[in-house]
Each structure stands twice: as C-alpha cells, then as structure tokens.
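Asker: here are the coordinates; sequence isn't available:
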C-alpha cells in the first residue's frame, strides 16, 4: 500500500464544489476518484486539504489517496491528466508516508479573492473575478483588514449557523494589492470557516465603498453574530493558492 500526495489545479465554475455528494457526481473529488478507480481497478478515496465551495477555483489544492499498485507516480500522473476533464489538472505527485493526511496535517492555507474595480468589464477573466464598478478605497480596506489579523473567534464571518465546533481561527497575513484595475485580497491562515473569506471580503468592500468604518471590525467580531457582517461575495472571485505542511 502506498500513499500519494497530489497538487491539483481546477476551474470550479461548473462544479458543485470539491466534496463528493450523494445526489451528484459533478464534484472535483468525484471526478478524481472516478479516474483513479478506472486506472487502478479498485475503490479509491481521495482526501482534500479542505472543501472548496461550488464555483471556487484552485491553483494549489492538495489531496492524498492510498492505493496498492505497481504503477509509477509518473504513470499515474500521465493517466490522470489524460482522462480528467480539461478544467481539472494534476501538476505534481509524490509518494508520502502512510500516515500523511492532506486535511489533518495542513498548517497554513492561502487564498486569493480577485475584484475587477472598473466601470469597464473584464470579459475574458469574468469567471475568475468579481466585477465591482464603484471605486474602492484601498487604504481604508487595509486599515480594516488589520483588525482581522491574529487569533480571533470568527463566528460573525461564518455562514454555517449550526456550527458546533470552535470558530476560532488564526489569520497570519492579509495583503490587499491594486494591480491596474484589479484588486487582490490575499489571506493566509491556519484554516477558514464556511464562506469565511467571502464574507470578510464583502465586509471589507463595504468599508471601501464608505458604507462602514474600519474601526467597526472589532465590534463585528466581538458580537459573534453573522448578521452584523456583510453579505457573501460570489464564488468565482475566490481561488485556493496553496497549502503548507
């Protein structure tokens, strides 16, 4: 038995997220498992570092699976990229210790949310960013984002109202970059709650629009009330960049 670690890229536009679901096979996990099962002639369960939602993309999703096979890792890589859909690709494969688990052993995850901040739409990249025509105040958003850095209870930024586990998370770094008409929000943390990044970006955008003040952020967090934060931003702007172990 061998344990393989994969680095995967995918465009999430047409998929129902990462995780396999009983009512559909249109998920990233299901597509990968389907090809692996066909190749190896045995049931295969693949574990991702986390569940990206419907419409969310990945540049460096990490996953692992165990299999009893004589195929080389190069043969596995070639087979996967031959038979997977064109919007899913495996960019790296390596053999890892049997006890490695892509979700349980993850230490840091980095995501990016892209906004096109112009009255003129970006047609060619429309599936990878959110179009916001109203000009945003970058400095105000940076000021507000500083309150989110560190270890906090992020319940106010969690879309799962029935969350019973801890909602404490650590955000190590937030970068807000303006590159031409594009604004990139880059979050690095030890983990993120359901829709957490999209809700944080929505709240920061309201600061950038002048609808909120940066100093309101601590009050929102302390309330532990989802209704005090902004709405959830659309999925297409979010990409999982990488996972660190």
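Answerer: Good, I have the coordinates. No experiment lies behind these values; they were computed from the predicted model shown. Numbers count the residues shown, from 1 in each chain.
Asker: could you use CA atoms for every contact and neighbour count after this?
Answerer: Fine.
Asker: can you give me the strands in this protein?
Answerer: Listed from the start of the chain, the chain has strands (DSSP state E) covering 2-10, 46-48, 57-67, 88-96, 108-116, 130-131, 150-153, 168-179, 182-189, 238-244.
Asker: mind putting these into TSV with mean neighbour count?
Answerer: What follows is the strands of the chain, written out as TSV (neighbours: other CA atoms under 10 Å):
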stretch	mean neighbour count
strand 2-10	20
strand 46-48	22
strand 57-67	22
strand 88-96	17
strand 108-116	23
strand 130-131	22
strand 150-153	15
strand 168-179	16
strand 182-189	20
strand 238-244	22
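Asker: so for residue 23, which of these sits nearest?
Answerer: strand 46-48 (18.3 Å; CA to CA).
Asker: ok, back up a step: nearest to residue 138, out of the strands of the chain?
Answerer: Per CA to CA, nearest to residue 138 of those: strand 168-179, 7.5 Å.
Asker: can you name the residues in contact with that closest one?
Answerer: Outside strand 168-179, the residues that touch it by CA atoms under 8 Å, 6 or more residues apart in numbering are 138, 141-142, 145-146, 148-155, 183-192.
Asker: change it to 10 Å
Answerer: 108-117, 138-139, 141-142, 145-146, 148-155, 183-193 (CA atoms under 10 Å, 6 or more residues apart in numbering).
Asker: and the comparison structure, right after this:
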C-alpha cells in the first residue's frame, strides 16, 4: 500500500531534508530509519519539498510504499517513539497509488517569521529571524506585489539552483505585522532554491529603508542573481502547507501548530 504522512520538524539541528552522502544529520534520514523500524523492512520516503539546512516545517507531506500491514495510528505512534524530539509524525493515511507527495502537489506555501525588536531573542532563537532595525510591513507588502504572476525568478534563486527553468507562478504574497513579529507568506506553484529567502532579503531591505519600494521589481527585471541582494537567514523559514486535489483528502494544518500559524 501507499501511505502519506504529515511531518512537523524543527530544522535547527538538521542539514536539510534530503539524505546527504557525507552522513550529515537530515530529516529524511531519521524519518526513514524510524519508519523502517516500524515496518520491519527498509522504507524510502518521498517529500513534497526539500528544505535546506535550518529550515523548519509545520506540515511537510511525504509518502512511502510498503507491504507491511499496520493500523494508521500504529505508523504515527511507532515512528514517533523512534524519532528524535525535533521531528514528529502528525498523521498517516492510505492514499491511491496515483498519489505522489511531490508530483501531485498543486501548490506550496511557505511562511517567513521575523522578530523585529531591538533586543535579540532567546526563546525564538533559531526559530525566527531577528531584525533589530524597524521594518515597515505595509511597505514590504506593497513592494512584494510586483512579484505576483508567472515570472522569471532568476534573480531570486541561488546560482547553484538545479531547476531546469526559473519560471514560477507566484499566486500570492503577503507581509503582516503582529506586534513584534512580521509574517511573510508566499504561495506558488513551486519554488526555486533559496527563492523564499531571497525574496525575504529583498523585502527586508525595502522595509528598513535601505532600498526603494520598487526595488523588488527591479531585481526581478535584472534576471541576474548577482544584483539580487542578501539571502535572508534560514531561521525564520517554515514549510507551511501543500495543496493537493481534494480527492486525496490530505489533512489540514493542525490548529495547535504553534506561534502565529493560525493568524
């Protein structure tokens, strides 16, 4: 059978999602090890998106195939016993063979969390990006609207990005302030390597007054990463949601997903 899982993780102490040849600690590695133990056979998982070093997930969606028969709650509880405390399986459900965590995805959503105050964080260290200079969230929001639609995001991806095409469709982008926190949410058909962090870097420069409001559009038009400004830190980036055809009945984001996620 094919089983889909929802996975939550704190990426602070992981070298990203994907298993590394050099043996670095990754989320995929620990999840596959835990599921293999429950299945009593090797399990290979496929994810909706690959997150980088230090990036978190509110609900990553993965799938795997197995001949092992377990109740769905058995996969959840059994894996969680084996997993480290910074990774948790949220749910499990059987899905059709046509379902693929990555290729069946219609769109993905990331959220970028900024703590905007003069004093550095303690409780939110490695879970939010700290910017001590005042940021204008409304200005950042307006600037980001220039990125909507089907665009060439060459300027917003790392030079090491392996995607064949830089064309992506950005469905929505918002920046909102909630007291000392700013939340940037981006929703697109797909993302390029470092795309969200590079967008955040440009908008932070706009919000702090270092760059004019039309700079996000100018960077896009250049189609040159060297003119794209800084890449924002991974600390504040969260893989938030994946959209699938309703027929698959993928569970919604849990309502207790933590600070600000229900705003």
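Answerer: Nice, thanks for sending it over. Bear in mind that the values here come from a model prediction, so they are computed numbers and not experimental data.
Asker: that older thread, want to throw the strands of the first structure into CSV with distance to residue 75 of the first structure?
Answerer: Below are these laid out as CSV (distance: least, CA to CA, whole Å):
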stretch, distance to residue 75 of the first structure
strand 2-10, 13
strand 46-48, 18
strand 57-67, 14
strand 88-96, 10
strand 108-116, 29
strand 130-131, 38
strand 150-153, 43
strand 168-179, 38
strand 182-189, 34
strand 238-244, 24
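Asker: out of those, which gets nearest to residue 80 of the first structure?
Answerer: strand 88-96 (7.1 Å).
Asker: can you check which part of the second structure that closest one sits on?
Answerer: Per TM-score structural alignment, the counterpart of strand 88-96 of the first structure in the second structure is residues 87-95.
Asker: tell me the average deviation of that stretch from the first structure after fitting.
Answerer: By mean CA distance after the TM-score superposition for the first structure, the fitted stretch 87-95 of the second structure averages 0.4 Å away from its aligned residues in the first structure.
Asker: which position in the first structure aligns with residue 178 of the second structure?
Answerer: That one, residue 178 of the second structure, aligns with residue 179 by TM-score structural alignment.
Asker: er, residue 19 of the second structure I mean
Answerer: Per TM-score structural alignment, residue 19 of the second structure is aligned with residue 20.
Asker: contacting residues around residue 147 of the second structure?
Answerer: Counting by CA under 10 Å, 6+ apart, residue 147 of the second structure has contacts 153, 169-173, 199, 216-217, 219-220.
Asker: lining up those with the first structure, which overlap?
Answerer: Contacts conserved in the first structure for those, counting by both residues aligned by TM-score structural alignment, their matches' CA atoms under 10 Å: 153, 169-173, 199, 216-217, 220.
Asker: so stretch 219-227 of the second structure aligns onto which residues of the first structure?
Answerer: With TM-score structural alignment as the criterion, stretch 219-227 of the second structure aligns to 220-228.
Asker: now do that stretch: everything it contacts.
Answerer: 147-148, 152-161, 167, 199, 203, 216-217, 219, 229-230.
Asker: show the end-to-end separation of that stretch, please.
Answerer: Length of stretch 220-228 of the first structure, first residue to last, CA to CA, to the nearest Å: 6 Å.
Asker: next: stretch 104-124 of the second structure.
Answerer: 34 Å.
Asker: same deal with stretch 177-184 of the second structure?
Answerer: End-to-end distance (CA to CA), stretch 177-184 of the second structure: 9 Å.
Asker: quick one on the thing from earlier: which one of the contacts of residue 147 of the second structure is nearest to residue 100 of the second structure?
Answerer: residue 169 (20.8 Å).
Asker: now check the first structure for the residue matching the closest one.
Answerer: Checking with TM-score structural alignment, residue 169 of the second structure has residue 170 as its match.
Asker: so how far is residue 156 of the first structure from that match?
Answerer: 15 Å.
Asker: before we move on, back to that, closest to residue 131 of the second structure among the kept ones among the contacts of residue 147 of the second structure?
Answerer: residue 199 (15.4 Å).
Asker: which residues touch the closest residue to the closest one other than its chain neighbours?
Answerer: Using CA to CA, 6 or more residues apart in numbering and skipping residues adjacent in sequence, the residue nearest residue 199 of the second structure is residue 156, 6.4 Å away. Listed by CA under 10 Å, 6+ apart, the contact partners of residue 156 of the second structure are 166, 191-202, 216, 219-220, 223-229, 231.
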